[in-house]
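>>> Show me how the following folds:
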Amino acid sequence: MLRALDIRDMLIIDRLELAFQPGLNVLTGETGAGKSILLDSLGFVLGWRGRAELVRQGAKQGEVVAEFELSPDHPAHAILDEAGIPSSEELILRRVNTSDGRKTAWVNDRRCSGEVLRALSDTLVELHGQHDDRGLLNPRGHRAMLDTFAGLEGAVSETRAAWADLSRARKDLEQAEAALAAVRAEEDFLRHAVAELDQLDPQPSEDAELDARRRMMQGAERIRDDVARAFALLGGEGAEGAMGDALRWLEGVSDKAGDQLDEPIAALGRALIELGEAQDGVAACLEALDFNPAELEQTEERLFAIRALARKHDVAPDELGGFAETLRTRLNQLEAGDADLADRRATLTRAEAAYDAAARALTAARAEAAGRLDKAVMQELAPLKMERAVFETSMTQAEPGPEGRDAVAFTVATNPGAPAGPLNKIASGGELSRFLLALKVCLRGDDSSRTMIFDEIDRGVGGATADAVGRRLAALAQGGQVLVVTHSPQVAARAAHHWRVQKQVSDGQTLSTVTPLDPDERVDEIARMVSGDTITDEARAAARALLGA
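Alright, predicted model coming up:
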């Protein structure tokens, strides 16, 4: 609900503060007094696209602040949460327009974009008028309006979910078919590559092991003679024999030398143990260096084969085993491919059947609701002096989509036998206003979360018809808030709250002011609307009669 509107330096408004109330609020005044400027200013703070030049002449910037009251379950809270803006029961929108055209917006003192403002505005305000393309006159929204009228939110959600399943099944099948086609296109290569890799059967770390073995064999001939000579010098004819002889000689005389030879004899014993270990190590080396020349050739052939295959497939030698598994998996897709495609086609068939059932049920529900809506609108048209007009909700088949396969459009025929057509193409100004009002009364339901604004929707009607329009607007405002810009005294008389918009010239400047009216001032304003500039006693009497009706 719109609580307050504060406008500064916008067009011909220097400073204006308005406090709106629940129920029916009307704005009246002479043509050109500035009523449309109020709507332009409200649209500006809500992010709507409108006039390019809004800043009052001579001012550096214009500013509009709008204060809304939100219920705990108001849909604006979700938009605020998504935008990272704190929300409460009070929502304050502020937007500034500088004289050079720059625009800046804040929501609850947080900077925000025009997109956030427009998203919020869709939950806060509905604007209806003869040139309104955001609401009832826009055929793109008619299907959603019919669904809301019929309470089909659950059926629409079910159809949307079925469409998501169907889209996913189609995508899965297309991807599987493409993947299988790609595998089939390279089947010969895969089979040859896998056979080649299986035949070679490269093992992890084998490249490094083969390379080390090859290097050792290549150097074996150069070092084996030296190792063999060293081994001979360590044996019984060399160091081992000499140390053994020395140990025996020392042990033979140790008892005559006291304890002076004990430590040398022990050291020689330890040395003989270490010498034995050295002999074992050198012997093992000699054994390793003792190879068949054919083994070097075999080692080199396998090493070069592994490296050649790695270069061929552009992978590291140690990755050949994993690469083979990858190719083998792709080959297995060929064998399982047909069965997998069959499963996916069966899933798609089930998804198509589920979507078809949901869409058909939704179409039937919409058709039934369309008949009820047509009947309800026709009942509303009679008091508006349009009992000869025909309203019809047209349903045609459209391309399938998330919300079914129905195209919905509200059509009218102003006279029996006349061709039906879109609302904004067939009806005249006054007829269009009454169509819109009747339709809105039927579509409103229990939704009172948005403030409805009617911009001169009563243009072109008067007398009893204007009175019927006023009564419908008053009924529409019950439990919510409706703002009406009107030139009709019959509509103004139905208001719970009344403001007069005036244009004044002060110090060579034309400024617009808005004044809340007390009961006596309302009589004079409605009398003016009845009789014109000269307010007569008869006009006041007529005004009192309208107010008391």
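>>> rest of the way, CA atoms for contacts and neighbours
Fine.
>>> What segments of the stretch 351-500 of the chain are helices?
With DSSP state H, counting those that start in this stretch as the criterion, the stretch 351-500 of the chain has helices at 423-426, 429-444, 463-477, 489-492.
>>> compare with the first, here's sequence two:
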Amino acid sequence: MLRSLEIRDILIIDRLELGFQPGLNVLTGETGAGKSILLDALGFVLGWRGRAELVRRGAAQGEVVAEFDLPHGHPAFAVLDEAGLDAEDGTLIMRRINTVEGRKTAWVNDRRVSGQVLRELSDTLVELHGQHDDKGLLNPRGHRTMLDGFAGLDTALAETRAAWRQVAAARKALDTAEAALAEIRTEEEFLRHAVAELDGLDPQPGEEADLDSKRRLMQAADKVREDIAKAIQALGGDGAEGRMGDAQRWLEDASDATEGALGPALDALSRAQVELGEAQSGVAAVMDQLSFNPAELEMVEERLFAIRGLARKHNVLPDELGNFAADLRAKLGALDAGAGHLDVLKAALNEAQITYDTAADALGLARAEAAERLDTQMAGELAPLKMERAVFATEITEGAAGPEGRDEVAFTVATNPGAPAGALNKIASGGELSRFLLALKVCLTREARGLTMIFDEIDRGVGGATADAVGRRLAALADEGQVLVVTHSPQVAAQGAHHWRVAKRVENDQTLSEVLPLAADERTDEIARMLSGDTITTEARAAARALLNG
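Next up, the predicted model:
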């Protein structure tokens, strides 16, 4: 419930403090006195979109503070908890400042918050019906959302949205796979030829370098063999091996005479002979390698050139041909397995579609049941508003499938039996429209807890007994909570439990707005003014007292 509203330097209000009460609170005053400014100020602190320039002329900044009492379990507690805010004692104080430069700053219970937090809180605190129906009751695009809120279909909507996301994901996966498969199919001839060519050659990592080294060795083999043969001869029996053997025999013959002095030399000579033998073996092995068939050089060159040719053809390094071949095989494998994979994805899409259809059908059925309840409740609301012959109907038609089902919802009315039904704003007159919207607002918010309902000139276009019926319905509605009404109707004003008059005054050449709470006798004069104009007659006062006494 809105407990108080404090406004400083907003438009034509310099300073204003209002204390609201449970029940029906009415605000009256002449046109232009500033009644709508109060709603602008309240909308500002609640984070609603409104006028761009709010700061009173000559002031540095404007400020609005609204205090709400929250009963236990009020939906605002969930918003506060999500934002990390505290309101354990049930008091919620919202404060917002607007500087003359346009900067806006907001606090909730002395903690800085964003405008988004204000708007989320306002959805749980206040329901406004303004002169232009800014909540969209007249906009058919919002009727489905209103019906869903009336029916409490949050769970069913969540299930349908989740199923829709699964359908979208499954369809995207199938489309992606089909596109990829189609792209691979355009390369099928190339893939099969390239894989066969690469598999036939089977190049190995490092093979190109080995073949190149072997080729160069073979090409230089004739000259190399001649030099190695000379080396073999120099190391053999006619060369180093024979001379070392002679030296060893001569030294051994002289060893006894030298009493062992030649021992170390003989040992070194023995080791040298071992090393010489290893050198001979290594040279002989290389000599054997250089003994090849001339055709072998041709084979080496042919394979080397084939590897290099394929590398150039596919624009890769020779050592990368193996990995390149593996990539091509993977694409070819995907192509060969593509049909089976598509079948799996099609089955997944079909399953997701069945799940969505089931959820959308259940949601549609719940909407149809809710539409009947809403139509019944609307009939009950219209009768006390002098519209017992009018017919309100919630029409549900099948539309395009989407995340919130396949239903299109529109609220239609027929003002008289047998008259064609149509959209609210096209069929109903001004007074009828006001009463339709009042009834609809009451029905749609019937289950809302702790909601302050605000009606801005809901009585426009009606008078006499009809205005009295509107006032009595607002009073009955206020018995269950708090209702604020801005009105020009004396019949509606008379039903108020609390009454404020909005007036203008001129001070220092500035026009300012003030709001005054009215005592019993002051209420009589205000309602008499609303009946007769600026000159209040005795008859007007009598009529005002009659209205106040019911």
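>>> TM value for the aligned chains?
With the length set by TM-score structural alignment, normalised by the length of the first structure, the two chains reach a TM-score of 0.85; 543 aligned residues with a C-alpha RMSD of 3.6 Å.
>>> related to what we said a few turns ago, can you say which of the helices of the stretch 351-500 of the first structure is nearest to L38 of the first structure?
helix 489-492 (17.4 Å; C-alpha to C-alpha).
>>> so which strand or helix has A230 of the first structure?
Element membership of A230 of the first structure [criterion: DSSP states H and E] is helix 206-234.
>>> if we look at the helix or strand following that helix, which residues are touching it?
Under the assignment DSSP H and E, the closest C-terminal helix or strand after helix 206-234 of the first structure is helix 239-253. Helix 239-253 of the first structure is contacted from outside by L233, L234, G235, G236, L261, I265, L268, G269, L272, L275, using C-alpha atoms under 8 Å, 6 or more residues apart in numbering.
>>> Ok, stretch 420-432 of the first structure next?
Under C-alpha under 8 Å, 6+ apart, the answer for stretch 420-432 of the first structure is 130, 137, 386, 409-414, 435, 457-461.
>>> Among these, which ones are in strands?
Counted as lying in strands by DSSP state E, out of the contacts of stretch 420-432 of the first structure, are A409, F410, T411, V412, A413.
>>> Distance check, the closest residue to the fourth one other than its chain neighbours against A427 of the first structure.
Spelled out, it's V412 of the first structure. Leaving aside its sequence neighbours, V412 of the first structure sits nearest to F391 (C-alpha to C-alpha, 6 or more residues apart in numbering; 4.6 Å). The gap separating F391 of the first structure from A427 of the first structure is 11 Å, by C-alpha to C-alpha, to the nearest Å.
>>> Same question for G241 of the first structure.
Separation of G241 of the first structure from A427 of the first structure (C-alpha to C-alpha): 128 Å.
>>> Give me the more crowded residue out of those two.
A427 (20 against 15; other C-alpha atoms under 10 Å).
>>> counterpart of the more buried one in the second structure?
By TM-score structural alignment, A427 of the first structure lines up with A428 in the second structure.
>>> coming back round to it: can you tell me which of the ones in strands among the contacts of stretch 420-432 of the first structure is nearest F189 of the first structure?
The closest of these to F189 of the first structure turns out to be A409 (C-alpha to C-alpha; 58.2 Å).
>>> re earlier: please tabulate the helices of the stretch 351-500 of the first structure in JSON lines, including the columns mean neighbour count.
Output for those, formatted as JSON lines (neighbours: other C-alpha atoms under 10 Å):
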{"stretch": "helix 423-426", "mean neighbour count": "18"}
{"stretch": "helix 429-444", "mean neighbour count": "22"}
{"stretch": "helix 463-477", "mean neighbour count": "20"}
{"stretch": "helix 489-492", "mean neighbour count": "27"}
